[in-house]
Structure formats: structure tokens, C-alpha cells
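# Okay, sequence plus prediction incoming.
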Amino acid sequence: MQFNFYQYQFKTNWFSIVLTMLCILTFIKLGLWQYHKAAIRQNIENQYQASLQQGTADLKSVLEHPEVLVYRNVKVRGEYQPTYQILIDNQIENGRAGYHVVTPFKIKDTHHYVLVNRGWILGSDNHQDVPNVITPAGEQEIQGMVWVPSNKIFSLEDDTERTTNIWKSVWQNLDMKKYQTQAPIQVLNIIIKLDPKQPVGGFVRNWQLPPSRIMTNLGYAYQWFGFAFSALAIYVYLSISRIQARE
């Protein structure tokens, strides 16, 4: 395939065309993927910032769809039920390893429970020694921020351990699906991170929004778009040659 334009010749073949198009389309797709991830993270950050400007909501009023209150501060009355309390292992606080204490909280006048992350406690040098956690008894009102646990769980447990009916108090991570399957209680699909100002039942609570990677994703997106442009430029450069003047 060949074209002449003034003093230049454009010469190519179908293999070069197909290869270049595949590269360009792949790079553009990867760029859009990173751009989409940046947009999602920006939306999460916007939601988080907006929630800080809103008042405290009553969790009991949205039990059917509690996830609508994500990042909102909520209050709820009930009592802790430590029977199915779990400790999330390998949680780091100021360079020290420990656990996050997650306790079911029975919502007053309902059959619903919500998991409450009560904060961080120090672990033992002997990993077999599980800390004894004191849980306040009786009815009380708690406040905290609503989070939806990630469904992207990495675990070193095999499938047998994940599906066993034997209750274990120490978990590698908060696997909500696993918890809802193993615990014989009706648990909402959210978690409350107990307010640091809550005087009773809490431990070390330095809650922070995960580091934003919006600019990183945008950087990757522009990089992939740049690769697409470079692929086109290289294809054109290699396909064009100057026509030598005949003597």
C-alpha cells in the first residue's frame, strides 16, 4: 500500500496497520481504565468531605439500605453482644502490631445487628496469647462513622478454613460475607467506626481516609494516552520517506 504526497512517499502494509491499531486501542483502553479509577476515587473523596458537613443521622431509620449513609456520622441505641466479637489481626498503630476490636451491636427493638470497630489494642509478643477485651454491658447509645467493608479480600486461609463452621475470634481481615455466613445473627452490611470522642467501650481510634491516589491514577492515564500517541507517531515516521530526486 503506497501513496505519494508532494516530495514524500507513504508506504505501509496491513500487518503494520493492524499492529498499530491494536497498540493504540490497548493503550487508550488502559488510559480510560485509569481515568475511571481516578473518577471513582474523586467521587469517594467528595462524598467523604460532604459527609463532614452533615449532621448525625439515625441508623435505625435506614435499616433496609444502611449503605446510603456511607461516610456519615450516625447514632444508634442498643447493646453490645460480644459472643461473636472478632479481633482483626496485624493492625499497625504507631509502628506497633495489634488488633482492631470488632463487636456486634444489637440495635434496640429490632433483630438487626451492626458491627462496631471499637479501635486498636496492642497485641502480645506471643501470637497465641489473645488479649482479653472488656466490653461494656447494658443499653447505650453509640456514635461513629459508617463504612462499607471492602469486598476485595486477600487471605492466606484456604477454602476449608474460610467455610468452616468453627468460630474463631481472630481473623486476618473483616470479610463481611464470611461473617454473615458464620455468625447466626442478622448483621447489616456496614460497619461503624466508633467515634474517638465516645467515652465508653472504645480503644485507640485514629480513623483516617485511605491515602488518595487520584493524581497517581491520572498520571497513569496520561501516560497510557501518551503511549497511544507515540505508537501513532512511530507508525507514521516509519511509513514516510522522502522521494529521491532523479538525476
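Structure's in. What do you need? Numbering: from 1, shown residues only.
# C-alpha only now, for contacts and for neighbours.
Fine.
# in this protein, which helix has the most residues?
Under DSSP state H, the helix in the chain containing the largest number of residues is helix 14-52.
# just checking, what packs against that one?
helix 214-239 (3 or more CA pairs under 8 Å, 6 or more residues apart in numbering; DSSP states H and E).
# Mind listing what's buried along the helix it packs on?
The neighbour-count check on helix 214-239 (16 or more other CA atoms under 10 Å) flags 214, 217-228, 231-232, 235 as buried.
# A further structure is provided below for comparison with the first:
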Amino acid sequence: MKTKLRARRDWLLTAAAVFGFALTLGLGVWQLSRAHEREALAARQAEADRLPELTLEEALEGRESTGRRVRLQGRWLTGYTVYLDNRQRDGRPGFELVTPLEVPTRNGGVAVLVVRGWAPRDFRDRQALPRIPTPEGDVTVVGRVVPRIPRLYELGSAPSGAIRQNLDIAGFRQETHLPLVDFAVLQTDPAPADGLRRDWPTPAVGAERNYGYAAQWFALSGLIFILYVGFQIVRFRSLRNQD
């Protein structure tokens, strides 16, 4: 009976050790792959930054416009401004403002969703919106083409008010009936007169953290291996002494 219980215990211990070792090793490899992805994105972004600015027509026609700098000329459609909630800068909560820019084209005109920048929120009134000066006439906007507006995790259905967690281009096009293009622009104009922060994170940000997590997972997998081998050595010696 004792032999069966010991064998069952040893089998469970081995299964747990194999599972824990494989899991932590796999998580370490995954963190490494995430770090490599971030570095590859940063390299592609650096290459795109060395290329000349695109016009809207070039951005609409080109397949490799993502990450490229683009120069737009049009007017703000301030009535459609959306405030993306729970965006942080230096640990401070705030909003990222998204306003459509109406841009004339040869075929009449389109609208481009522009993520204009970040503004802190009012701690006393969470529903209060920041007052951002916005020109009423024609403006020139310089930014970077992105395939979608950066998202945060969201539970439930998306709200439709001015304050939202995320903004989907296709959904907003259907909601507003604006002729929105299929990409957005992160505005990067230096020294903005509107007071918005435009220090957008680079793709490489977080790679060091991924490397740190990978090291922790690999260390844990190594610890599991060492403990299991150590247990087997102790068990072998105990059985030999009993004999």
C-alpha cells in the first residue's frame, strides 16, 4: 500500500514539475518574442521616419503608408470630437482627444480621425471635459499614419457619448456618416499651441520590461528543474539507505 501511495505521489510530483517547467519556459520564450516584436517595430518606425512626408492622396494610394509621416490640410470638425478615457502620462489620468479633420480631395473630400494629443482630467469632476483651443479655419496637421486608434481593454459594449474608452474607425463612420478614411493619424506637430501633449510612446518602449519578465520566467523554470532534480537525488539516496 505504501509503495502504491509513494508511486502515486512521485507521479503527481513529476507531472507538476513537468507542467510548471514547460509553462514557465514557454512564458519566458513568449516574453522574448514580444521584446523582439517591439524592437522590430521600432526599427521599421525609424526607417519610416527617414522617408519624406506623404500627402493624403499618397497615403490613400500607398500600401506602405503605416508609420509614415503625413501632412494634411483641412479644417477641424470639432462637433465630432471624442475624448478617450483612462489614458495616462507620467502616472496621471487624462484624455486623448480625437477630432475628425475634413480634407478636400480631387473627388470632393474625406475626413481623417486625428489623435490630437493628451490632456489631464479634472479630479473634482470626472465628467468635465478639458477646454482645448481649436482653430476654426484651415489648418495644417503633421502626424504619423496608424492603421487604427490605439485601444485599451474594454468590458461590455462601447458607449456612444463624447467620453469613450475606445474608438473604432468603421463604427464611428457608421455612427456619424462622415466619409472617414480607413486609417487614423497621430498628430506630432512640435510646440503645440493647444497645450496638448504629443509625446507618443515609441514601439520599443516596453522591450526592456519584456526582457526582465523573460529573465524572471526562465529563472523560475530553472528553479523548478533544480528542485525536482534535487528531490530525485534525495529520494534515490533514501531508497538506497532503506535497502
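Cool, got the structure. Fair warning: this is a prediction, and the values are worked out from it, not measured in the lab.
# where exactly do the strands run in structure 1?
2-5, 8-11, 57-58, 73-80, 86-93, 96-107, 112-122, 140-147, 170-171, 186-194, 240-242 (DSSP state E).
# Please render the ones you listed as TSV that adds mean neighbour count to the earlier fields.
Formatted as TSV, the strands of structure 1 follow (neighbours: other CA atoms under 10 Å):
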stretch	mean neighbour count
strand 2-5	11
strand 8-11	15
strand 57-58	16
strand 73-80	20
strand 86-93	19
strand 96-107	22
strand 112-122	22
strand 140-147	20
strand 170-171	16
strand 186-194	21
strand 240-242	14
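# Export the ones you listed to CSV and append columns for distance to residue 132 of structure 1.
Putting these into CSV (distance: least, CA to CA, whole Å) gives the following:
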stretch, distance to residue 132 of structure 1
strand 2-5, 80
strand 8-11, 77
strand 57-58, 31
strand 73-80, 16
strand 86-93, 10
strand 96-107, 11
strand 112-122, 10
strand 140-147, 22
strand 170-171, 12
strand 186-194, 19
strand 240-242, 76
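# so which of these comes closest to residue 34 of structure 1?
For the strands of structure 1, the distance to residue 34 of structure 1 is smallest for strand 140-147, at 24.1 Å, taking CA to CA.
# which residues are in contact with the closest one?
With contact meaning CA atoms under 8 Å, 6 or more residues apart in numbering, strand 140-147 of structure 1 is reached by 67, 69-79, 190-195, 198.
# likewise stretch 224-233 of structure 2?
Contact with stretch 224-233 of structure 2 is made by 14, 17, 20-21, as judged by CA under 8 Å, 6+ apart.
# And stretch 66-84 of structure 1, by the same measure?
Identification of contacts with stretch 66-84 of structure 1 by CA under 8 Å, 6+ apart yields 47-48, 51-52, 54-60, 103-108, 135-148, 169, 183, 188-190.
# can we see that at 7 Å?
For stretch 66-84 of structure 1, contacts defined as CA atoms under 7 Å, 6 or more residues apart in numbering pick out 48, 51, 56-60, 103-108, 135, 137-148, 183, 190.
# Ok, stretch 16-29 of structure 2 next?
Stretch 16-29 of structure 2 has contacts (CA under 7 Å, 6+ apart) with 214-215, 217-218, 220-221, 224-225, 228.
# Give me the range in structure 1 that that stretch lines up against.
Per the alignment by TM-score structural alignment, stretch 16-29 of structure 2 matches residues 19-32 in structure 1.
# buried set for the matching stretch?
Neighbour counts over stretch 19-32 of structure 1 (16+ other CA under 10 Å) mark 20-21, 24, 26-32 as buried.
# For it, give me the average deviation versus structure 2.
By mean CA distance after the TM-score superposition for structure 1, the fitted stretch 19-32 of structure 1 averages 1.6 Å away from its aligned residues in structure 2.
# residue contacts, the residue most central in space within structure 1?
Closest residue to the average C-alpha location of structure 1: residue 150 at 5.0 Å, with CA atoms, centre = their mean. By CA under 7 Å, 6+ apart, the contact list for residue 150 of structure 1 is empty.
# what sits against the aligned partner of residue 222 of structure 1 in structure 2?
Matched to structure 2 by TM-score structural alignment, residue 222 of structure 1 sits across from residue 215. The neighbours of residue 215 of structure 2, taking CA under 7 Å, 6+ apart as the test, are residue 28.
# now residue 215 of structure 2: how far from residue 22 of structure 2?
15 Å (CA to CA, to the nearest Å).
# try residue 193 of structure 2
From residue 193 of structure 2 to residue 22 of structure 2 the distance is 54 Å (CA to CA).
# just residue 132 of structure 2 next, same as before
52 Å.
# what does residue 28 of structure 2 give?
10 Å.
# Next: residue 226 of structure 2.
14 Å.
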